[in-house]
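Visitor: Got a predicted structure here, sequence first:
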Amino acid sequence: MTDTDLRIREAIPARPIVHDEGGSRSGRLVVIEPARRWPRLYVPELWHYRELLLTFVWRDVKVRYKQTLVGVAWALLVPMFTLVVYVVVYGRFAKFPAGHLKYPVLVIGGLLPMQYFMSSLTGSGMSIVSGSSLVSKVYFPRVLLPLAAVLTPVVDFTMSFSVMLGVMAWFHTWPSWPAALLAPAFLALALITAFGAGLFLSALNVRFRDVQYAVPVFLQVLPLLSGVPFALDRIPQKWQWILAFNPMSTVIAGWRWAMLGGTAPDPAKAAVGLAVVVLLFLGGLTFFRSSEPRFADNI
């Protein structure tokens, strides 16, 4: 029987605490119950392993910049270099529409959430295979690995956010504060999207290692399909509706509106994006839970 066939939870015993012959207390009651039919995250279990989750996150943060010359400065250099490339290629030569925003401001407003998503998706998709030495030896909630992978890039996002603030200050672009309060909600939407997709890809990667080669190819075109180099409200309505099925277009439109004072996301298109996020998360969790019992055998 695998570790996911049964769920184990702790409960407060209904009877008084009993002392055995050695004098030790046995007040902990362990209840073993069958796994639920519908996939769940088992939040109490995740909370019980919260210190392990933080250990995974801290390990990934340290490994990310280990043995590099500039260290965490890469969190600033990557968005700066990418911004320059986008401004030159898409802004000056391709003349992509920027709406009422300055083009560098428009790009940095889409670049930061997109880079967070790309890093999260890459890490979470490879997380189970990367943690194979742990998965095959000890029990812990396997979902901690993709969850830690989507939390780790938050550190990079926090540092690279200073680049965005610098660009905004240079072009005198500031958010309207009522809308700015919703900015964390759009970042959370990107996190949930990456987590749902990462659950699916991490489980799929255990069986088919082609995933680690296919994901980078997909991520090469994802910024163009999400509206990073152009204003989403300046393209034809037909294409706006097509891009609405990409949750990251909703994230980018909402982030720009909240932080840069851009055009507010269309409620109908945002609803489509939210529906896709829910389906992606539930589908990813279902596939992950159904594949989890075979991780140790296939990895």
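Guide: Sure, I can see it. Numbers count the residues shown, from 1 in each chain.
Visitor: hey, let's count contacts and neighbours off CA atoms from now on
Guide: Noted.
Visitor: In stretch 128-143, which residues are buried?
Guide: Neighbour counts over stretch 128-143 (16 or more other CA atoms under 10 Å) mark 128, 129, 130, 135, 141, 142, 143 as buried.
Visitor: same question, stretch 30-50
Guide: By neighbour count with 16+ other CA under 10 Å, stretch 30-50 contains the buried residues 39, 46.
Visitor: ok, back up a step: which ones among the buried residues of stretch 128-143 map onto strands?
Guide: The members of those all map outside strands under DSSP state E.
Visitor: Pick the one among these closest to residue 242.
Guide: residue 143 (31.5 Å; CA to CA).
Visitor: quick one on the thing from earlier: would you tell me which one of the buried residues of stretch 128-143 comes nearest to residue 278?
Guide: Distances from residue 278 to the buried residues of stretch 128-143, taken as CA to CA, are shortest for residue 143 (17.5 Å).
Visitor: Enumerate every residue touching the closest one.
Guide: By CA atoms under 8 Å, 6 or more residues apart in numbering, the contact set of residue 143 is 41, 199.
Visitor: Structure two is appended below for comparative analysis:
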Amino acid sequence: MAIIYTPQGNVRLSLYGDIWRYRELFYFLLWRDIKVRYKQTSVGIFWAILQPFLMMLIFTLVFGSLGQAALVGIPYPVYAFSGLIFWNLFSRSITSASESMLANKSLIKNNAFPRIILPFVSILINLLDYFAAFTVLVLLFIFFRIQLPLVGLVMLILPLILTVFLSVGIGAVFAVLNIAYKDVKFLIPFLLQLWLFLTPAIYGGGFVSEQYRIVLAINPLTGIIQIVHNVLLGLPVDITAIMLSLALCVGIGSGGLLFFSIKEKKYLDIL
């Protein structure tokens, strides 16, 4: 049976406070997972660059001619890659967070600590991949002779924080569900593939028929990607979509943490 750690007071505030109080453990696990992750691959962090780059090439071949028609003065590869690096951060974070509890089974069974640290650590590791891939985006700007806005780079902090918070909420839910329901690990890749094509990372909202735009509107990643394309490429934004995405990210992130705090005791007994 797992040793249970019980947060005190307001659940969401307590979870963040616990991470701070256990920050030494947090740093240890983060550094441990970084070393394990990149020692076990022959190409290391280069894969973080290669994957979105190959996806960008494929989507350029498939959607490039259609996409370019709607992007006056903006090369489609730059448009696609700028969205894909945020999508990759999100999808990898969900996948790694969902596996974080099972991957640390022995640690959970023998130690009392805030379990939310595990999904957080697995998500933050993916920021290394994000920053590595972002260097390629900078090179694409240079290659296509597009001026990279310095103010835009600073403003990317907002979509980055929203992406991480959204990932924490969803990843925390899958982390506990993955303990009891083994089919979850097969469901996640399918859901993420479907989610990608419902996210305007590789196409503009104008490609979607009016009757289906409600799907984009309720996608919390829509506003995030629109902010990215706006601050980097100067593309117009839908303020309503952005505000809705902000609300959804906060709601889903908070709801996911609340679900985790309520259900972790029940599911940890199964470990």
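Guide: Perfect, thanks for sending it. Just so we're clear, the structure is a prediction, and the values are computed from it rather than from any experiment.
Visitor: Make JSON lines out of the buried residues of stretch 128-143 of the first structure and add distance to residue 250 of the first structure.
Guide: Shown next, in JSON lines, are those (distance: CA to CA, whole Å):
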{"residue": "128", "distance to residue 250 of the first structure": "29"}
{"residue": "129", "distance to residue 250 of the first structure": "31"}
{"residue": "130", "distance to residue 250 of the first structure": "31"}
{"residue": "135", "distance to residue 250 of the first structure": "35"}
{"residue": "141", "distance to residue 250 of the first structure": "31"}
{"residue": "142", "distance to residue 250 of the first structure": "29"}
{"residue": "143", "distance to residue 250 of the first structure": "26"}
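Visitor: The residue most central in space within the second structure and residue 28 of the second structure, how far apart?
Guide: Most central in the second structure under CA atoms, centre = their mean is residue 90, positioned 1.8 Å from the mean C-alpha point. Distance of residue 90 of the second structure to residue 28 of the second structure, given as CA to CA, to the nearest Å: 23 Å.
Visitor: got it, and residue 75 of the second structure?
Guide: For residue 75 of the second structure, the distance to residue 28 of the second structure equals 42 Å [CA to CA].
Visitor: if you count what's nearby, which of those two comes out ahead?
Guide: residue 75 (18 against 12; other CA atoms under 10 Å).
Visitor: Test my guess that residue 3 of the first structure contacts residue 139.
Guide: Yes - counting by CA atoms under 8 Å, residue 139 is a contact partner of residue 3 of the first structure at 7.2 Å.
Visitor: follow-up on the earlier one: identify the residue of the first structure aligned to the residue nearest to the centre of the second structure.
Guide: Mapped onto the first structure by TM-score structural alignment, residue 90 of the second structure lines up with residue 117.
Visitor: ok but its match is inside a strand, no?
Guide: No - going by DSSP: H, G, I helix; E, B strand; the rest coil, the assignment for residue 117 of the first structure is helix, not a strand.
Visitor: So which elements touch the longest helix seen in the second structure?
Guide: Ranked by residue count and defined by DSSP state H, the top helix of the second structure is helix 239-268. If you count contacts as 3 or more CA pairs under 8 Å, 6 or more residues apart in numbering; DSSP states H and E, helix 239-268 of the second structure packs onto helix 11-21, helix 157-180, helix 213-217, helix 220-233.
Visitor: ok, average deviation of the second one from the first structure?
Guide: Spelled out, it's helix 157-180 of the second structure. Mean deviation of helix 157-180 of the second structure from its aligned counterpart in the first structure after superposition (mean CA distance after the TM-score superposition for the first structure): 0.8 Å.
Visitor: just to revisit the earlier point, can you lay out the helices and strands packed on helix 239-268 of the second structure as TSV showing distance to residue 42 of the second structure?
Guide: Converted to TSV, those look like this (distance: least, CA to CA, whole Å):
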stretch	distance to residue 42 of the second structure
helix 11-21	32
helix 157-180	27
helix 213-217	38
helix 220-233	31
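Visitor: Between those, which one is closest to residue 197 of the second structure.
Guide: Closest among these, using CA to CA: helix 213-217, at 10.0 Å.
Visitor: List the buried residues for the closest one?
Guide: In helix 213-217 of the second structure, the ones that count as buried by 16+ other CA under 10 Å are 216, 217.
Visitor: Figure out how far it is from the centre of its chain.
Guide: Here helix 213-217 of the second structure shows a centroid-to-chain-centroid distance of 20 Å under the convention CA atoms, centre = their mean, to the nearest Å.
Visitor: mean offset of that helix relative to the first structure (after superposition)
Guide: Compared with the first structure after the fit, helix 213-217 of the second structure shows a mean deviation of 2.5 Å (mean CA distance after the TM-score superposition for the first structure).
Visitor: Residues touching that helix, excluding its own?
Guide: 198, 199, 200, 205, 222, 241, 244, 245.
Visitor: Swap in 10 Å and give it another go.
Guide: Residues from elsewhere that reach helix 213-217 of the second structure, judged by CA atoms under 10 Å, 6 or more residues apart in numbering: 198-200, 205-208, 219, 222-223, 238, 240-242, 244-245.
Visitor: Show me where the stretch 1-150 of the first structure has its helices.
Guide: Remark: helices assigned in the stretch 1-150 of the first structure by DSSP state H, counting those that start in this stretch are 43-48, 50-64, 74-86, 103-125, 127-130, 132-135, 144-151.
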